[in-house]
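# Task: produce atomic coordinates for the following.
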Amino acid sequence: MPRRPKHPRLPNGYGSIRYLGKSRKNPFAVHPPADIDGNRPPAICYVDDWMKGFIVLTAYKAGTYTPGMEATLEIPSSASSKDLEALASRLMADYNRVKGIEPEEPEKTFTEVYEAFYANKFPEGHKYSNATVRVTQAAFKNCKSLHDKIFRALRSEDLQATLDSCPLKHASLEHIINLYHQMYHYADGQSWCDKDYSKFVKIKKEDDDEHGVPFADDELRVLWKNVQDETAEMVLIICYSGWRISEYIGLEVNLKEKYFFGGMKTEAGENRTVPIHSAILPLAERRMAKYGKLLPCSQSDFRADMEDLINRLGFPNDPKRTPHDCRHTFSKLCEKYNVAENDRKRMMGHAFGNDITNRIYGHRELEDLRKQIEKIKVNL
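Here you go, the predicted structure:
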């Protein structure tokens, strides 16, 4: 598939023209210059041609733009794209000379974008844990094949190839994808990329994090004593609801009816309902009131925060404790307090295998499941 033509790079402080996809009638978003913090303002307008966007920006910079003028613009059909882009380049060169702007800097490499992003995210006195810093650094090191490449020239296949070639476990690949997302978000605000290609990258390797070590009863008691710690709070929510960490991102939280709904990864895991255990209901209410969701950070940041928590509380960390240990804790609690096996499978999103009766004909009401999950006791 041929790539879209590469348009001239706009000077710093000129604004930006973003391509939003061919499915749109007007796929080019025209934005004023970013603010002092690098945040892009809302679009001035949307147009069907890059050159129209450039004309709008030029008028905007000159103070002659009027809302709706883009609808009256016509690009001569006889003009070639090469001629139009040459004209745009000359106009921008004139703009730079009039403004006394030095010739534009060379395009940023992946490493240069990372270094700028890293300095922005982790300034002196930042609030992030050492574990979060380490996983960010490790993710960058695992992208070595991209380090010297021009960031703007990268495409999703380049990012995907680097991810596919990484021999590390699923959790490490998640860190790489998270780094991709954060770097593109930062680069977008600096006009260092034309599109967020990270959103098309997927982990193709089988998830190898299904193993885990459940928390012991005395460890759960320590977590409850430290429930004011936000990381401990989230760990307890997972321990008493059993979802995978990735599932909390898009999870529906119904506080009125007191249940979670969502799921992913497997057919059995999709669209499942889990009642909110009464012990964690106040925790879920607090997080929803504060953040509007249960997990306000990325998976990799939470993994790093959890590792820091485990070390601070003095829990054994060999093998390394992960959010999946919380899911194993929920399964262990269900067994300990005699939650019906079929309901445990339903709530955890496990398949029923050859049990056709439960797989096809097993239907349970929310209150039936609530009676089962409330069997689990919290021993402080």
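
# Please make it C-alpha for all contacts and neighbour counts, starting now.
Noted.

# Do a quick rundown of the helices in the stretch 101-250 of the chain.
Taking DSSP state H, counting those that start in this stretch, the helices of the stretch 101-250 of the chain run over residues 110-121, 130-141, 156-165, 170-189, 217-225, 230-239.

# just so I know, which of the ones you listed lies nearest residue 62?
helix 170-189 (22.9 Å; CA to CA).

# Now the closest one: buried residues?
170, 172-189 (16 or more other CA atoms under 10 Å).

# And stretch 268-281, by the same measure?
Using 16+ other CA under 10 Å as the test for burial, stretch 268-281 gives 268-269, 273-278, 280.

# now the end-to-end length of that stretch.
Terminal residues of stretch 268-281 lie 25 Å apart, using CA to CA, to the nearest Å.

# To compare with the earlier structure, here is another sequence to fold:
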Amino acid sequence: MRLPNGYGSVHKLSGKRRNPWRARKTAGWDVDPESGIPTQKYETIGYYPTRQEALQALADYNSNPYDISVSSITFSDVYSMWSKEYYATLKNDSSARSYKAAYKYCEPIYAVPMRDLRVTHLQGVINDADVGEATKSRMKSLFNLMYKYAMTHDIVNKDYSALFVQKVGKRDKSQRVPFKNSEVQQLWKLRSFGVTDMILFSVYTGFRPSEVLLIETKNVDLARWRIKGGMKTEAGTDRMVPIHPMIRPIVQDHYNPENEFLFPNEQGQLMTYDQYRGRFKKVMSRIGTVHTPHEARHTFISCAKHYKMDNNLLKAIVGHKITDITEEVYTHRPYSDYEGAVSLISYDGADIEYESIDAEWD
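Sure thing, here's the model as predicted:
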């Protein structure tokens, strides 16, 4: 059937194309000053693989007209505009780095106009990404934030990121198993292999794996043996953690003012969590055991509890909120208290049989 006057048109372009069908609208007329003959001007709404999809795009436009120039704004364009505003609001660079890492895996849709993206595109990019569940969840969060920005600025009129849920395997925190003393002792004998130093660093500081990766060299104080780092919670962000005497040689060996991070990858750049996790598994295989990267933190906390470290000092060191008002508001401790608390950590002697860890300490 012929389309109504002023409705727009759909036609197929010549040659072999992935999206040969063009939907367009009349944008006005040009009149030849000599002949007086008018020539119609068009604005393209988009290009589509089938005639039906082009007609649907034309129908969508007519039911809800928008600035056609906006239709050419790609996923990559929106990321550029959104990130410039959003990253400026962050207190530190840690969250920005995680979103930048997630964005790298969205390359298949970089050049796709934001208005043309659908749930299948977004879900497909996540499903096809060869990364862990944490990064896939971050990709979903990135989509949510970008669509919120695009809706606010009238770039899209529908939030497709809200139409699917990224399912992540639920962690059973009660199954966290701390390293045995004998396993930590094996790690010391294996220091030169892979990321063993980073694992030892974790079991003597209590930093989360992601926090270890983000420790910046400029925040390592070799004169007073302390490190500023941490993220995830208000209590955990940029906390000061004493460097245990046992791992001072490790920190010294990795300290390089020319590197941004204390534990960079081979290219001197930020090591991603997926890179670390793969190398962590190789170390576990070498010593003949099975653990997750997060269990190094559980080991520190379990050891601290075993040696009766002050509970509020422990919470401050590992970045958990202190709920004791007297302690949080009115008590001012000397830094030597924290150094003394960390010095309690020891993995000498026979193995200790730990019970399961409370989820509070994850």
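
# So which of the buried residues of stretch 268-281 of the first structure belong to strands?
273-275 (DSSP state E).

# Tell me the one of those residues nearest residue 132 of the first structure?
Closest to residue 132 of the first structure, out of all of those and judged by CA to CA, is residue 274, at 30.4 Å.

# just checking, that closest one touches residue 261?
Yes. If you go by CA atoms under 8 Å, residue 274 of the first structure and residue 261 touch, sitting 6.5 Å apart.

# For the spatially most central residue of the second structure, which non-adjacent residue is closest in space?
The second structure has residue 98 as the residue nearest its centroid, 2.9 Å off, counting by CA atoms, centre = their mean. Closest residue to residue 98 of the second structure apart from its sequence neighbours, by CA to CA, 6 or more residues apart in numbering: residue 138 at 7.3 Å.

# For that neighbour, give me its contacts.
98-99, 102 (CA atoms under 8 Å, 6 or more residues apart in numbering).

# of all those residues, which comes closest to residue 176 of the second structure?
residue 98 (24.6 Å).

# The closest one falls within a helix, correct?
Yes. Counting by DSSP: H, G, I helix; E, B strand; the rest coil, residue 98 of the second structure is part of a helix.

# Can you tell me what it aligns to in the first structure?
Matched by TM-score structural alignment, residue 98 of the second structure corresponds to no residue in the first structure.

# Tabulate the helices of the stretch 101-250 of the first structure (a markdown table), appending distance to residue 30 of the first structure.
Shown next, in a markdown table, are the helices of the stretch 101-250 of the first structure (distance: least, CA to CA, whole Å):
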| stretch | distance to residue 30 of the first structure |
| --- | --- |
| helix 110-121 | 23 |
| helix 130-141 | 32 |
| helix 156-165 | 23 |
| helix 170-189 | 14 |
| helix 217-225 | 50 |
| helix 230-239 | 40 |
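
# how about these, which one is nearest residue 301 of the first structure?
Comparing the helices of the stretch 101-250 of the first structure by CA to CA, helix 130-141 comes nearest, at 5.7 Å.

# got the contact list for residue 352 of the first structure?
342, 345, 358-359.

# What's it aligned with over in the second structure?
Aligning on TM-score structural alignment places residue 352 of the first structure opposite residue 322 in the second structure.

# Stretch 196-211 of the second structure corresponds to what range in the first structure?
Under the criterion TM-score structural alignment, stretch 196-211 of the second structure matches residues 232-247.

# In terms of secondary structure, what does the helix or strand harbouring residue 101 of the second structure contact?
Per DSSP states H and E: residue 101 of the second structure is located in helix 94-104. Helices and strands touching helix 94-104 of the second structure, by 3 or more CA pairs under 8 Å, 6 or more residues apart in numbering; DSSP states H and E, are helix 133-152.

# gap between the helix it packs on and the chain center?
10 Å (CA atoms, centre = their mean, to the nearest Å).

# re earlier: state the distance from the match of residue 352 of the first structure to residue 177 of the second structure.
If you go by CA to CA, the gap between residue 322 of the second structure and residue 177 of the second structure works out to 25 Å.

# Would you mark the buried spots in the helix holding residue 101 of the second structure?
For helix 94-104 of the second structure, the buried set under the neighbour-count rule, 16+ other CA under 10 Å, comprises 94, 96, 98-99, 101-103.

# Report the angle between that helix and helix 133-152.
90 degrees (axes from the mean of the first three to the mean of the last three CA atoms, to 10 degrees).

# Touching helix 94-104 of the second structure from outside, list them.
Counting by CA under 8 Å, 6+ apart, residues outside helix 94-104 of the second structure touching it are 87, 90, 135-136, 138-139, 142, 214, 231, 272.

# Same question for stretch 235-252 of the first structure.
Counting by CA under 8 Å, 6+ apart, 220, 223-224, 227, 260-264, 274-277, 280, 283-284, 293-295, 299, 306, 323-324, 326-331, 347-348 sit against stretch 235-252 of the first structure.
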